[in-house]
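1. the following comprises the amino acid sequence and a computationally predicted model.
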Amino acid sequence: MRIPEYLPQTNQTGEIISITTAAADVDPNHSLTIYSDSKTTIDGLTRNRQRWEDNGFAGVANAKELRTTIATLRRRNTPTTLKWVKGHSGLEGNDKADALAKKGSEKAEQDEVDLLIPPNLCVTGAKLNSTTQTRAYKTIRQIKMSKKQYQKAIDRRNTKINTGRAKSVVKEIMGSEPSNKILWRSLRHKDFSRKFRYFIWMVAHEGYKTGNYWQNISNFENRANCHPCGVPESMDHILTECQCPGQQQIWELTKEICTKKGIEWNEPSLGMILGAGVIKPNKREGKPSDGDARFLRIVTSESTHLIWKLRCERVIQGRNSPSPEEVTRKWKKSIEARIGLDRLMVTAQFRKRSLSKGLVERTWRSVISDEDNLPEDWTGEAGVLVGRRSGQG
């Protein structure tokens, strides 16, 4: 079978459709045993089924296909057994299934998949006695996002261009292109501050009013161009090209601290910024750790947002451009604030959201001031960046 393009093109989709087909084709009065190498699918149809139904399948991948499979299994009059087998282990049936799946993917025409559920077997909504405000919100959002009107509204040309640029840069740096799902999820990476998550989402959708937007706004036409540079203002120009004090200096400071960390620096671009949550660092020596990747995400996001903040202060609030010393001070303050936040997040009071001391130490290793003289657990000390101490300089 060749899975139609309107369904998610994943292995799990193929497993779910295969189970549905088997359950529908076999006489419902005969017992049936299905062998599958997908633990996720089997657990979804057995162990997690009741909980997912109670929550209205909120946030569950392949929810529509799983609902159909569950309804198909319920129509059977005799037991259906699902058994897990290890994939690619020489098992004859599993190898034949893989061969048929490959043959199906090479078919010229797509197969039609019937996902209709009989009304008497259709379980809709979520149970009120098992839902929470968060789950209810996710369910409502999921319903809203599934509507054609919503999908049409987010199908913007500029958004596609920006995500395409991000995927191209990630492929150039890492050798492989991320999927749209991975890229959009990375914009909400937990290492980004809340203000940056909002900012980068707006940038991806061209949501900020810059450049040509102001051409048709009476008395605000002067905002369309970057006056020091004499060119139309765009997010590309603001973040990576503008000659106003701040932009180039902040990226130089970021490059300097990455070099101190031993991380190879990539020249900033809008695609690189949009893909910051996916890009993994390269090190001059050895392999990068999880702390190195986290460090790169933090300094890239904090530097980007500071450039935007300085631009807004200059263009919208009418402030004078900051001096080089003031730019450096603001940049160091933003990075030091993240170190302070990490030190707080190590404490147990944050529970599931807390950070391990090891991860925090790996993140800021080689950039903490006077690191050699700090105690082994420096997270309780006042060490800060690039040779400075709190209250000094």
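-> Received, thanks. Quantities reported herein were computed from a predicted structural model and do not represent experimental measurements.

2. when you work out contacts or count neighbours from here on, use the C-alpha atoms and nothing else.
-> Will do.

3. measure Arg314 to Glu233 for me?
-> 13 Å (C-alpha to C-alpha, to the nearest Å).

4. the more surrounded of the two?
-> The neighbour count for Arg314 versus Glu233, taken as other C-alpha atoms under 10 Å, is higher for Glu233 (20 against 15).

5. so the more buried one touches Asn225, yeah?
-> Yes - using C-alpha atoms under 8 Å, Glu233 is in contact with Asn225, at 5.0 Å.

6. give me the common contacts of the two.
-> Common contacts of Glu233 and Asn225, defined by C-alpha atoms under 8 Å, 6 or more residues apart in numbering, comprise Gly211.

7. tally of neighbours for Ser146?
-> Ser146: 10 neighbours (other C-alpha under 10 Å).

8. same question for Ser218.
-> By the criterion of other C-alpha under 10 Å, Ser218 has 8 neighbours.

9. could you check which helix or strand contains it?
-> Of the helices and strands defined by DSSP states H and E, none includes Ser218.

10. distance of it relative to Gly262?
-> Ser218 sits 50 Å away from Gly262 when distances are taken as C-alpha to C-alpha.

11. which residues touch the residue nearest to Lys127 when sequence neighbours are not counted?
-> What sits nearest to Lys127 in space, not counting adjacent residues and going by C-alpha to C-alpha, 6 or more residues apart in numbering, is Asp54, at 5.1 Å. Contact analysis of Asp54 by C-alpha under 8 Å, 6+ apart lists Gly125, Ala126, Lys127, Ser130, Thr131.

12. A further structure is provided below for comparison with the first:
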Amino acid sequence: MAEATTLRKKHEDQGYILQKESALSKAIVAELRQRRGHTAFQWVKGHQGHDLNELADELAGKAAEKSRGNRVSTKVPDRLVVTGARLDAMTQALAYKAIRQRRDAATDPRPRTVKTVKYVLSDLKTDFGADLHERTLWTSLRKKDLITKEARQWMWMVLHDAYWIGNKWLEASMPADLQDRAFCTHCNSLEDMTHILFACEEPGREIVWDLLTEHWQNAGGPLIAPTWGSVLGAACVPIVDDEGARKTTLERRWTILATESAHLIWKLRCERVIGRENEPFSEIEVRNRWYATLDRRLDLERRYAALTEGRKRAKRLHAVEAIWAPLIQDDEDLPPNWVEKCGVLVGICRTPYDRLGQG
């Protein structure tokens, strides 16, 4: 209730620009102001047998099981509407945020974006029973500890269908000698992101997905097929045990492996088309690139955890070990503090085929 009590004045002074659920907060404050008597709140410690607190937990659990939330009116009476922000509370960053919000509200969604997001949300619901709001998908891309900046930018572009591939080369304004770029030279079919990630016959794509599946399952993960939902919505994939409890470590591991693998497929495709005149990569080249990608990501995770200070340090070190240890070569021989000791050489466990290829 801080938004309606201790933080109320701050939010009102800033015009609720930085608040995520501003409409709900405004409605709650308006209801409080309409009360004739004095209203006070008392904090109650959770899970201590308090009847009303236990009832609130029960109602929250029932609400979480609903596929769609109840409609809640957030209309505020005209006489209680507080508009705008105070000039003495305004900053350049706050003003920029307000401008972006107004522009976003006035901009109609791009049809291609709507179509792509629909694919992702549909797959998540069909494959995992996750009935998610579009906003949840966009928010999941901001998980900086799971998705690198480079992969996050690529996923954002894919969701907006912003890459110049496929039928974009067939537009009337495009010269005839460039229109052949719309087609995949290996499959002789129109090239779009679905084709590149999930259908192309160029062997590099299948090798990457096979490596992902093999290492994911060897590390204790359930079988997950690469789809729009499980890849572009990787950070939204729910993985639960037999009792319905979330397995957060597995969820985080899947997000890292899936996003890095998908982004690698795109990079290999671009290198092949632009720099190799469509000459495919060899199997050993693709495998080495996949291992190198994961090894770099592991090294980045270890260094970031080792540099973390304060109370978050131990939590971060533990998270890195839990996520990566099952994927590491000879993990049983590693010292207890291998995560923070970056001088200890570690790498992703290679299959017998890859070890033979290295030799």
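-> That came through fine. All values reported here derive from a predicted model rather than from experimental measurement.

13. what range does stretch 296-316 of the first structure cover in the second structure?
-> Using TM-score structural alignment, stretch 296-316 of the first structure corresponds to residues 254-274 of the second structure.

14. which residues of the stretch 51-200 of the second structure fall in helices?
-> For the stretch 51-200 of the second structure, helices defined by DSSP state H, counting those that start in this stretch occupy the ranges 51-64, 92-106, 111-128, 134-140, 149-159, 193-194.

15. let's have the ones you listed in a markdown table, adding distance to Glu260 of the second structure.
-> Converted to a markdown table, the helices of the stretch 51-200 of the second structure look like this (distance: least, C-alpha to C-alpha, whole Å):
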| stretch | distance to Glu260 of the second structure |
| --- | --- |
| helix 51-64 | 31 |
| helix 92-106 | 30 |
| helix 111-128 | 17 |
| helix 134-140 | 15 |
| helix 149-159 | 7 |
| helix 193-194 | 16 |
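
16. closest one to Pro238 of the second structure among the ones you listed?
-> helix 111-128 (6.8 Å; C-alpha to C-alpha).

17. relative to helix 149-159, how tilted is that closest one?
-> The directions of helix 111-128 of the second structure and helix 149-159 differ by 110 degrees, with axes from the mean of the first three to the mean of the last three C-alpha atoms, to 10 degrees as the criterion.

18. helix 111-128 of the second structure vs the first structure, average distance?
-> With mean C-alpha distance after the TM-score superposition for the first structure, helix 111-128 of the second structure departs from the first structure by a mean of 2.3 Å once superposed.

19. mind listing what's buried along that helix?
-> Thr113, Thr116, Val117, Lys118, Tyr119, Val120, Leu121, Ser122, Asp123, Leu124, Phe128 (16 or more other C-alpha atoms under 10 Å).

20. so it aligns onto which residues of the first structure?
-> Mapped onto the first structure using TM-score structural alignment, helix 111-128 of the second structure covers residues 157-174.

21. need the contact partners of the matching stretch.
-> Here stretch 157-174 of the first structure has contacts from 176-180, 183, 204-206, 270-275, 278-280, using C-alpha under 8 Å, 6+ apart.

22. cool, and stretch 230-239 of the first structure?
-> 203, 210-212, 224-226, 247, 269-270, 304, 307-308, 311.

23. buried among those residues? Make that a ChimeraX selection.
-> In ChimeraX, this line selects whichever of the contacts of stretch 230-239 of the first structure come out buried by 16+ other C-alpha under 10 Å:
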select :203,210,211,224,225,226,247,269,270,304,307,308,311
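
24. columns distance to Glu376 of the first structure on top of the contacts of stretch 230-239 of the first structure, output as CSV?
-> Shown next, in CSV, are these (distance: C-alpha to C-alpha, whole Å):
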residue, distance to Glu376 of the first structure
Val203, 41
Thr210, 48
Gly211, 51
Asn212, 54
Ala224, 53
Asn225, 52
Cys226, 49
Gln247, 36
Ser269, 38
Leu270, 39
Thr304, 32
Ile307, 35
Trp308, 37
Arg311, 40
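
25. ok, so of the contacts of stretch 230-239 of the first structure, who is nearest Val346 of the first structure?
-> Thr304 (25.7 Å).

26. which ones are touching the closest one?
-> Thr304 of the first structure makes contacts with Leu239, Ile273, as judged by C-alpha under 8 Å, 6+ apart.

27. show me where the stretch 201-350 of the second structure has its strands.
-> Per DSSP state E, counting those that start in this stretch, the stretch 201-350 of the second structure carries no strands over any range.

28. tell me the counterpart of Met202 of the first structure in the second structure.
-> So, by TM-score structural alignment, Met202 of the first structure is matched to Met157.

29. oh, that last question was meant for Ala337 of the first structure, not what I typed.
-> So Ala337 of the first structure corresponds to Arg296, using TM-score structural alignment.

30. next, count neighbours for its match.
-> Arg296 of the second structure has 13 neighbours, counted by other C-alpha under 10 Å.

31. can you give me the distance of it to Trp290 of the second structure?
-> Taken as C-alpha to C-alpha, the span from Arg296 of the second structure to Trp290 of the second structure is 10 Å.

32. Trp338 of the second structure too?
-> For Trp338 of the second structure, the distance to Trp290 of the second structure - C-alpha to C-alpha - is 23 Å.

33. who has more neighbours, these two?
-> More neighbours surround Trp290 than the other of Trp338 of the second structure and Trp290, with 21 against 17 (other C-alpha under 10 Å).

34. for that one, give me its contacts.
-> Residues in contact with Trp290 of the second structure (C-alpha under 8 Å, 6+ apart) are Val208, Leu211, Ser261, Leu264.
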